[in-house]
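Participant: generate a structure from the sequence data that follows.
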Amino acid sequence: MQQEEQIIRTEYSELMQKSYIDYAMSVIIARALPDVRDGLKPVQRRTLYDMYELGIRYDKPYRKCARIVGDTMGKYHPHGDSSIYDALVVMAQEFKKGLPLVDGHGNFGSIEGDGAAAMRYTEARLQKITQEAFLSDLDKDVVDFVPNFDETEKEPEVLPVKIPNLLVNGSDGIAVGMVTSTPPHNLGEVIDGVIAYIKNPDINTEQMMEYIPGPDFPTGGIIANKDDLIQIYSTGMGKIKIRGKVEVEQVKGGKERIVITEIPYTMIGANIGKFLNDVYSLVETKKTNDIVDITNQSSKEGIRIVLELRKGADTQNLINLLYKKTKLEDTFGVNMLAVAEGRPETLGLVPIIRHHVKFQYELATRKYQTLLKKELDKKEIQEGLIKACDVIDLIIEILRGSKNVKDARACLTDGVTDNITFKSAQSEKMASELRFTERQTTAILEMRLQKLIGLEIEALMKDHEDTLKHIAEYEDILENRATMAKVLIKELQSYKKQYAVPRKTLIDNLEEAVVEEKKIEEMDVVFLMDRFGYAKTVDVSVYERNKEAADTENRYILTCKNTDKICIFTNKGQMHLLKVLDLPYGKFRDKGIPIDNLSNYDSSEENFIYIINLGAIIHSRLLFGTKTAMLKMVDGSEFDVAKRTTASTKLNEDDELLIVHAMTGEETVVMQSEKEMFLRIEASTIPEKKKGAVGVRGMKLNAGDALSNIYVLDGENEQTVEVKGKEVVLNRLRVGNRDTKGTKR
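Facilitator: Modelled structure (predicted):
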């Protein structure tokens, strides 16, 4: 019988909302955010556990990363090999992690953004501290194990990490609707802070910062806003200003060089290349003339970026310019978000340590409960063996008189003497009084005769004494919190002694970098642009001396101020702004620089219509005319904008701009169509519109016709055009009305 189809009716919006929330929480908890207890994301935790399971210890040979990644993906993390390998690589990069957890062998990338080699080429193993402080107690039932994705394996819910890894290594990740960004800290300082909290759980943020003054980035650098740190550590959110470390070196000839020896943590990777490009831009845009060369001499020994300066350069002002205009000073956004007690929470410095210490007490309790149980089991067996040694003759008699192990076991545990042959009634009476436990009986039955040697019995007695000491020690730790605290502190101090390193990042309150802009002396220059689009500026006197050659060789010649802007109008209706200061200024025979390189103008898409300096049009009106005879006047002040490119007019589909011209108000305008129709009108009849308007119709065009040219006549100079071999004097055309057909020529 066919089963009936089950249709569940539900509100679509509710289903989508529930599904999205489920997805978001899965990303937040199971992928993107670290757990506050071990400071690890699931992919990191699973990778380290898999390496532990594979036996890739710090004192064992390296193993191929491909093996580690494949095993992790197959057993614990079914999210693709790249995410696992990326996590493995980052845990091995000492320039990203304050405390690398993986010992990488091979090319694991560089601080300048070079990627790691493929996982088939690289090898890895656990670092010693990872093995000792992250994984060592997994065999002592200190954490819960949960089923993996297909329930064929078990994996730890959290690793028994004994140092506050969330603070030491930091964390960054993007979840759904939230982001985590925790800076790395110094291991020794963080351990001091944890010990201080254990001794005084009521410690506040300010007191804690006596031990943990601020982040300690692997790349060093300087934290410039020390006073903001207390607010950041109280709330778990804020912005840290980081600067690179700069040194000034003296060079022969009285010159100096700026050497960058440490970079902001945010600059690692591709941002080093961006910094170099930004410095090049400062030189190209003439923001500074003090830099003559820049080289990146960084190596495995460390960062070294050298800026060679010209003699007499203002070094301090240049350093401030680098802080202001490049990534040499950057902001690290802090958002100490982590999964705490199963839900995402933004935590301050003290709450993170509080969660960590609480976790340490839980780990210690479970660890010493496991150890105590083992010692109690051992004590039980040892007591049984000691007691057995005292009545060994009787036990041998029981064993020799038993027909099978079952009878012997029953006699030793419950004193059952049936089915056992004794040499005497006294022996049988003594045997009936025996009451060994099950474990003791098993140990007696498995005991070798060599244990009856005097020295062996002495060793047994000594082991029993050690066991009793351990039991007393573990019971004291479990019953007295103060004793457990001492154990935790002692362990933390041993990690600090072995693995702590000096702080790399300086913390200070530094003043805002102030750049003294050198005032540019305003002067008249001549803008020259040839027919290939190469532009430059020269002194007015240079132009006057070479006027004939300049007028012949150049398409556009403008006299303007060096502080002015050049407006480039194109047939596509765009206006591109170009700063005169960005153009090369110098000799008449210098080639110049392509306009495309200094503006958004694209010579492959647009054609020049009109080029003029902004100062010349700002107090006048501009005439705009298009191929479909749309005309308008626009106030020049509308083009005084900050954007490098702006729409100078609105064009209808398939229309293009034919003319842009600065007007005085007394001119006439002549329109010439492709079919030799001419119309001359007064410029005063063209209305003023905004630059975003299309305009009004200047001439009625026949079907299939379009304007080929628009001329502006000033009334003084005669202007002629040739039509079919005949000259047409435009000034002699009759002035007609706008929006008429005109006359045929």
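Participant: can we go C-alpha only for contacts and neighbour counts from here?
Facilitator: Noted.
Participant: any idea which helix is longest in the protein?
Facilitator: Counting residues, the longest helix found in the chain (DSSP state H) is helix 349-390.
Participant: one more sequence to fold, the one below, so I can look at both together:
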Amino acid sequence: MQKEGERLIPINIVDEMKSSYIDYSMSVIVSRALPDVRDGLKPVHRRVLYGMYGLGVFSNRKYLKSARIVGDVLGKYHPHGDSSVYDAMVRMAQPWSLRYPQVDGQGNFGSMDGDPPAAMRYTEARLKKISDEVLADLDKETVDFQNNFDDSLTEPSVMPTKIPNLLVNGASGIAVGMATNMAPHNLSESVDAIVAYIDNKEITIDELMKHIIAPDFPTGGIIYGYDGVRDAFHTGRGRIMLRAKINFEEVGNRNAIIVTEVPYQVNKAEMIARTAELVKEDKIPGIYEIRDESDRQGLRIVYELKNDAIPNVVLNMLYKYTALQTSFSVNNIALVKGRPEQLNLKDIIYHFVEHRHEVVIRRTEYELKKARERAHILEGFMKVIGTQDDLDKAISIIRHSANPAEAKQGLIDEFDLSEIQAQAILDLRLARLTGMELDKIRAEYEEIMNMIRDFEDILSNEPRRYEIIKNELLEIKEKYGDERRSEIDYSGGEMSIEDLIPDEKVVLTISHAGYIKRTSLSEYKIQSRGGVGNRAATTRDEDFLEYIVAATNHQYMLFFTEKGKCFWLRVFEIPEGSKTAKGRAVQNLINIEPDDKIKAYIRTNDLKDAEYVNQMSVVMVTKNGTIKKTSLEAYSRPRTNGVNAIEIRDNDQLLSAYLTNGNSHIMIATKFGKCIRFPEEKVREVGRTSIGVRGITLEENDEVIGMIVANDLESETVLVVSEKGYGKRTAVLDYRETNRGGKGVITLNITEKTGNLIAIQNVTDEDGLMIINKSGVAIRMAMDEMRVMGRNTQGVRMINLKNNDSIAAIAKVEMDKDVEEETAETEALPASVNSDLVEFSEVPQTGNNAVSNMGDEKTLRKIEEEEERQNRNPQQDSPDQNTDEPQ
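Facilitator: This next block holds a predicted model:
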């Protein structure tokens, strides 16, 4: 209710909120979060130093309780919480936080492990010697003072620092709508750069960078690459990559990675704990044990390696996944005349030099004023006590005066003195009236007059003022300069983990249950067609190998699931396992849904190559005969949860995926032995989430089993394989070209003996073939051993199958011409990749378990003996297995 005499003023809430928010944001920017470009200090740090200056806790005095210092700063200058002042003071005392600490702390002031400092009542502090240079000449009217929060005291608005503090210690802070993150630098280098600027005001930033090479962090480490440094110096913004400093040692009988310096602002304990988690999750294999052996002598973290680990590879994994490599994002924003500005290296030096120039002028003016005041008094002394008669006369005036005022006036009238001079004479001790003291007064007066002339020369001579600034800076360098701590690796850049991973040929295997691994090609050998082969992988019960992929470590793998989603992995990110290892579940590597399953993949080169991804297309086919073509560019931005590759309708699933270049021919095969061929251009390119178009028309109960992409129609042949081990090679041109969406032509004479078609692949005589059956047996054969046959023939037996076993998957591989066929004791295995695209189709699972999972050792020995016998005497093709008769 409005009281009498009161008046209500309506205010627009939008305007009021805008005004209040601007006031708040400016307060945060100017009075809290951003440093001043001149002294490099935020208000809280400036107040801590001034509070300690007022308490007299200099570097040559005894320590004072931190609580006393904090209380003094709070009560006089900083009206905020005590933790804000204490936390700021603690950071100013931590040698791992500031390149040149400004507070000398005694007690527990925290650690690099993130341990908090002891309470302020337990710790003590005093100023560091270098802080004396920050506060030097503060009492000589060198800077402006402003009222404190309650106008009861004054405080400096800036410090008259001789130290280029913003450069050497940097700063960080978050304001409203802006933030600053300035890197620390070496004091000696900074002084050299400033001196070079004073000598030549037109100096370029590149020339300054010959003196101040790069940031110099308190914790040392290695600056990896120079582009970020160059950007930061030139523009005030840049991303600097930091790496820990490491060396390799032998600890006991193991290799070990020893870390002696960590990147700036890294919490050592958190880094070690996170690394241990990654080792436990198998994201960083090869580490046996991690120990923190840091002590008073310095930092030492030991990563003890397993016997089979390659130190450089493990180190690179540590760089990739842990804080042993971090980035420091430089954002040089500071207050210039009360306004935030982004500054490059030369800007920072310019503003510091201008500040020092002003300090020198104001200091000289103050000293000149004091010298003139002293000279004035000395002139009065010489007038009164210059001769014995004058002295006697002055003494007589004082003795016969009734009071000091009368005496002062008498001296003024008699000797033509000023009041100041007369008062100084009255204040003289009798001892100063001797003849010896008169000589001292005259000598002092002469010295003062010389000083006055010198001060006047300084004020009238700008080059001399800059020379003074230079000399003072060189003195600072002599006193406090030290060696650079952070090394620079000029050859470094954005870390690429493949730099230390050999780009060797590998074989990827994926089981029906979704277990994946990569195995070096060297674990496999070669056999002739018709051999039985040996165990290729250990699988779980009721599981079998469904896909086999030939690749190299540095390539990309795009996984496509039956629900139409696409996921990414680099080949080297797939866990390595021996030939008989079962591998890791795919769900542990990519975020695939529990009820989804990988159906196809594409192996590609660099997805960051814009020209490559725009030239290539992804062609997919579903079980119901739908085909879709999309630019590879749509799949070039990996996401953790994958992306939608194709819209899948009910009772359908994605089956195959290939890369094409726009000039290919597409062939789609069905389980009933039909195949269709049409040009890729018949399929128009659509968006990533579209459903696609009809690729082949299916008969009742028929379904697509695979697709190939043919590029060389003259020389390529088509290989089709049935589930009971029959296969056939036919020239691509034997399949007449039709329109998309037709029923296709017969590709294999399907009978009960052959079983349904399970795979289609394009091959040449130079290719090899890797065959894996459901029991885990693998065999490799050369394609030049299979002659090209007619399109509708039954084909030949490609592999001898035991009992009710059947083929699970095939893959095209490259034959090593230097390797001779092995005897029965050698193991069957694929070679390296021949083309960019290999695709596998799903085969219905039978009740047969893998050979490696069968029973006890006695049973296993019998099976191996039978395999050995059949390898020595491979079964020849019977007439009905190699017929070329038409259907």
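Participant: can you pull the TM-score for these?
Facilitator: The TM-score (TM-score structural alignment, normalised by the length of the first structure) is 0.71; 613 aligned residues with a Cα RMSD of 4.6 Å.
Participant: ok so, going back, ok, then the element right after the longest helix of the first structure?
Facilitator: Using DSSP states H and E, the helix or strand that follows helix 349-390 of the first structure towards the C-terminus is helix 392-401.
Participant: give me the mean deviation of that next one from the second structure.
Facilitator: For helix 392-401 of the first structure, the mean deviation from the second structure after alignment is 1.6 Å (mean Cα distance after the TM-score superposition for the first structure).
Participant: which parts of that helix are buried?
Facilitator: Of the residues in helix 392-401 of the first structure, 394, 395, 397, 398, 399, 401 count as buried by neighbour count, 16 or more other Cα atoms under 10 Å.
Participant: and the next helix or strand after that helix, how far from the second structure on average?
Facilitator: The helix or strand immediately downstream of helix 392-401 of the first structure is helix 405-414, counting by DSSP H and E. For helix 405-414 of the first structure, the mean distance to aligned residues of the second structure following superposition is 2.2 Å (mean Cα distance after the TM-score superposition for the first structure).
Participant: and helix 405-414 of the first structure, what does it pack onto?
Facilitator: Judged by 3 or more Cα pairs under 8 Å, 6 or more residues apart in numbering; DSSP states H and E, the packing partners of helix 405-414 of the first structure are helix 392-401, helix 425-432, helix 438-446.
Participant: what's the angle between that helix and helix 349-390?
Facilitator: On the basis of axes from the mean of the first three to the mean of the last three Cα atoms, to 10 degrees, helix 405-414 of the first structure is oriented at 110 degrees to helix 349-390.
Participant: relative to helix 392-401, how tilted is helix 405-414 of the first structure?
Facilitator: Using the same axes, to 10 degrees: helix 405-414 of the first structure against helix 392-401 is 150 degrees.
Participant: now find how far off-centre helix 405-414 of the first structure is within its chain.
Facilitator: Averaging C-alpha positions (Cα atoms, centre = their mean, to the nearest Å) puts helix 405-414 of the first structure 69 Å from its chain's average.
Participant: residue 434 of the first structure and residue 440 of the first structure: what is the separation?
Facilitator: As judged by Cα to Cα, to the nearest Å, residue 434 of the first structure and residue 440 of the first structure stand 12 Å apart.
Participant: picking that back up, looking at the helices and strands packed on helix 405-414 of the first structure, which is nearest to residue 255 of the first structure?
Facilitator: Ranking those by proximity to residue 255 of the first structure (Cα to Cα) places helix 438-446 first, at 85.5 Å.
Participant: whichever helix or strand comes after that closest one corresponds to what range in the second structure?
Facilitator: Using DSSP H and E, the helix or strand that follows helix 438-446 of the first structure towards the C-terminus is helix 454-479. The alignment of helix 454-479 of the first structure onto the second structure (TM-score structural alignment) covers residues 435-460.
Participant: please tell me how far that stretch is from the chain's geometric centre.
Facilitator: So, by Cα atoms, centre = their mean, the centroid of stretch 435-460 of the second structure is 63 Å from its chain's centroid.
Participant: now do stretch 506-525 of the second structure
Facilitator: Its chain's C-alpha centre and that of stretch 506-525 of the second structure lie 32 Å apart, by Cα atoms, centre = their mean.
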